[in-house]
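Engineer: sequence and computational prediction follow.
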Amino acid sequence: MSGSQLSRLPLEIIIIILSQLSFRSLLSFGKTSRANYTYHILCMRHLHLAVFQKRIHALIAFLDIDSSWINCQSNIVEDSTLDRGHQIPIVLPQSTRGKEVIGCKSVLRRRSASSESRKQIRGNGNDDVPRSAPQTIRLQNEIFAKIVNRYGNSLVDLEFLAYDLNIQGATAIASNCQGRLRHLGLRFEHPHIRDSMLSRSYWLRPPEGSTAWNSLIGVGEQGKNIGLTRLESLVLERGSITPWQLCMLVKRNVKLRDIRLRNCSAVQPEFLNWLGGLEVDPEEPHKYEEVAPGASIQVFWLENCDSIRSERLGLLADKDDEKALEKGLEWVRALKSLKSISFRQCPNVDPDLVEKANETIWRLPEVVLPYPVKQYNSEPIEVDPDYV
């Protein structure tokens, strides 16, 4: 089909046709003419980007998404983040990598490790000088921002897989995707990626709060006249967003129905109680919410979050006391539209209590327990005295 024939078709049909192309074919098509360049921008609606030091790291990150989130998947909730759009692995340029990356050849491997030789190499402007983790994060966000600046106005589904988010990446999202984006996934937890520039515990805990997230909620110097307001689903993994920032992000996206948080620093009683209407409005500290801000949420997954705490069912004097069962989890009852909740890998939540609370109080269609109940109720193993 020639360009003139294509231009005669309705725009909706053109987008459907071009959406069947691979990413490389779509880019090639966009280079053929100005009109086709516009078409290829418009049909780039679902984009998942993984920016890492190695291609294998990006592939592992994509595989890890499928394996970890499909395990919690049921017929009750349709996961719109899977099998959609273009999954693009991006490898940082060779000049940005050094000996910190396992298996990467570097000039420093063949040189003396003395400080004099290192200074000499840096002074000569050698591109093989190793990068630190903060430099890698900056480069990841630079590449991500360039792509979002080009396609952001047409994106309805965007995911970013890297080490962390900085102001440049957050501003690119908030300024280019504010009116159209429906799904945002920021995944910064990749436990199966081994990078020697990172500490062994790097993936285990979220980083400290960052002002970069202010751009997403339209506050601060970087966030003036920008921000996201029409999200319907949100995925945050190992995010450095604070409880207040997450409150504001949820409040300003009134159509948000699907929230999935994993190893996220914002999952604190402050946020959960606000979501359940138990705390005051963060913008109006003297006004309590009559209807819980999270009353319309249908999917709420909190995984690998150690700030959520509940009582132990075995320690309760009255196991039928609703107040005792919900202590620490009172906010769940106010989420009236909830269909699915997950506490997977939350170490301070008792699975027996969650199961009991759902049977007697919440009655939700899908509840993912922190750990299998059998693990806690297993019978003691008998040991032959002769082998002791």
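Structural biologist: Perfect, thanks for sending it. Numbers count the residues shown, from 1 in each chain.
Engineer: switch to C-alpha atoms for all contacts and neighbour counts from now on
Structural biologist: Noted.
Engineer: what residue is smack in the middle of the protein?
Structural biologist: Leu236 (2.6 Å; C-alpha atoms, centre = their mean).
Engineer: what does the helix or strand hosting it contact?
Structural biologist: Applying DSSP states H and E as the criterion places Leu236 in strand 233-237. Applying C-alpha atoms under 8 Å, 6 or more residues apart in numbering, the external contacts of strand 233-237 come out as 182-189, 256-264.
Engineer: since we're on Ile14, how many residues are nearby?
Structural biologist: Ile14 has 17 neighbours, counted by other C-alpha atoms under 10 Å.
Engineer: am I right that it is in a strand?
Structural biologist: No. Ile14 is assigned helix when assessed by DSSP: H, G, I helix; E, B strand; the rest coil, not a strand.
Engineer: tell me who's in contact with it.
Structural biologist: Contacts of Ile14 by C-alpha under 8 Å, 6+ apart are 6, 39.
Engineer: how far away is it from Cys43?
Structural biologist: According to C-alpha to C-alpha, to the nearest Å, Ile14 stands 8 Å off from Cys43.
Engineer: cool, and Ile381?
Structural biologist: Distance of Ile381 to Cys43, computed by C-alpha to C-alpha: 60 Å.
Engineer: neighbour count winner among the two?
Structural biologist: Counted by other C-alpha under 10 Å, Ile381 and Cys43 do not tie: Cys43 has more neighbours, with 21 against 6.
Engineer: now the more buried one. Nearest residue, chain neighbours left out?
Structural biologist: Closest residue in space to Cys43, ignoring its immediate chain neighbours: Ile15 at 5.1 Å, by C-alpha to C-alpha, 6 or more residues apart in numbering.
Engineer: the structure to be compared is supplied as follows:
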Amino acid sequence: MTTFTSLPPEITREILQYLPVPTLLAFGLTSKNNHSIQQHSLSSLRLGVFHSRLGGMISLMEATADRSCLHSVQMILPKSECRKKDKVIRNQNLRIANVVEKYTHTLRDLEIACWELQESAAMSLAQLKNLKRLSIRLDHPHTRFSGLDPSFWETAPGSPVWNLFTSKKGEKGKSALGRLQSLNLERAGITDYQLTKILESNPNVRELSLRKCVNLTDKIFKILAEGKVGRKLEVLHFTRCCEVEIDERVLDHIGRLLNLKELSLYGCYRLDSDLVKKLNDEQWHIEDLTLPSTPSSPNQEVQIDPEYK
């Protein structure tokens, strides 16, 4: 009779990938050998660190990834670590770094959710040399915290922390990551230059999603059109990055992304939706297109059904 311990390691790891995280961790506590197997079995992880259970639940509902094998973990900080906004952010990043560093060689698919990215978490993420999909979600507008102004979610200040994804501290010229196929950034203060360097280090990116990355300009479209990533890019989401530079000049660059199958320009209000649709019908032929739309006029009347009571 075949027992669990007699199975080949690769079969064991495949089975363990589908266990809930608490069960997987419990398995790793049964012996040193099982602990080693457990650490090599966690290849996909959705990790959120929040100050309240409600905040974690809402974040999970809004999660971008919807892959059934992605393990989901919501960590709730104790009240003693949540007295001030800066303290919450610092402890979020420390917890993320602590978890990620345990699975440096095994993670292939990672989604993290916190309020702001700092060096401690960024450095641990940069060590994930086998990572293929990375999602960093910093946009949580439904969060309620006494020391947090709602306008916080509408800003994305620039930061040198994004430089850590292209070079390791103390090792000049040595690239970080390197095998990414999908990159998703929400409310990230990344600049054109920083994103370009990340894409140069990860030439196999096929999916690029940028939301509320307001420091990006139209230059990023030109960089994509002229770079190696742009020739292979299949999915591009550039949403709510509403800087004035994003206008009709980017349309020529989009037309040079010949392998695009999915494109979203939602929230780029300086782009004319009719023109974008016409270009797609006549030239681009992108299968899944989300138009920029237009903001509602503040003076627009709202009609109400007279039968409604």
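Structural biologist: Looks like it arrived, so ask away. The model shown is predicted, which means the values in this text are computed figures rather than measured ones.
Engineer: and Ser307 of the first structure, that's in a strand?
Structural biologist: No. Under three-state DSSP, Ser307 of the first structure sits outside any strand and is assigned coil.
Engineer: residues in contact with the spatially closest residue to it that is not a sequence neighbour?
Structural biologist: Spatial nearest neighbour of Ser307 of the first structure, chain neighbours left out: Gln268 (5.7 Å); criterion: C-alpha to C-alpha, 6+ apart. For Gln268 of the first structure, the contacting residues are 243, 307-308, by C-alpha under 8 Å, 6+ apart.
Engineer: map Gln268 of the first structure onto the second structure.
Structural biologist: Matched across to the second structure, Gln268 of the first structure falls on Thr217, judged by TM-score structural alignment.
Engineer: tell me the secondary structure for its match?
Structural biologist: coil.
Engineer: from Leu279 of the second structure, how far off is it?
Structural biologist: From Thr217 of the second structure to Leu279 of the second structure the distance is 21 Å (C-alpha to C-alpha).
Engineer: repeat that for Thr23 of the second structure.
Structural biologist: From Thr23 of the second structure to Leu279 of the second structure the distance is 52 Å (C-alpha to C-alpha).
Engineer: Asn98 of the second structure: how many residues sit nearby?
Structural biologist: There are 13 residues near Asn98 of the second structure, going by other C-alpha under 10 Å.
Engineer: map it across to the first structure for me.
Structural biologist: Aligned by TM-score structural alignment, Asn98 of the second structure pairs with Lys146 of the first structure.
Engineer: same question, Glu81 of the second structure
Structural biologist: The alignment partner of Glu81 of the second structure in the first structure, by TM-score structural alignment, is Thr96.
Engineer: nearest spatial neighbour of that match, skipping sequence neighbours?
Structural biologist: With sequence-adjacent residues excluded and distances taken as C-alpha to C-alpha, 6+ apart, Thr96 of the first structure is closest to Arg131, at 6.4 Å.
Engineer: that neighbour contacts Arg97, doesn't it?
Structural biologist: Yes. Judged on C-alpha atoms under 8 Å, Arg131 of the first structure makes contact with Arg97 at a distance of 6.2 Å.
Engineer: now do the alignment partner in the second structure of Leu236 of the first structure against Arg13 of the second structure, distance only.
Structural biologist: With TM-score structural alignment as the criterion, the equivalent of Leu236 of the first structure in the second structure is Leu185. Computed as C-alpha to C-alpha, the Leu185 of the second structure to Arg13 of the second structure distance reads 30 Å.
Engineer: likewise Asp274 of the second structure?
Structural biologist: Noted for Asp274 of the second structure: a distance of 51 Å to Arg13 of the second structure, by C-alpha to C-alpha.
Engineer: so who does the residue nearest to Asn176 of the first structure when sequence neighbours are not counted touch?
Structural biologist: The shortest distance from Asn176 of the first structure to any non-neighbouring residue, by C-alpha to C-alpha, 6+ apart, is to Gly152 (4.8 Å). Residues in contact with Gly152 of the first structure, defined by C-alpha under 8 Å, 6+ apart, are 173, 176-177.
Engineer: sounds good, over and out.
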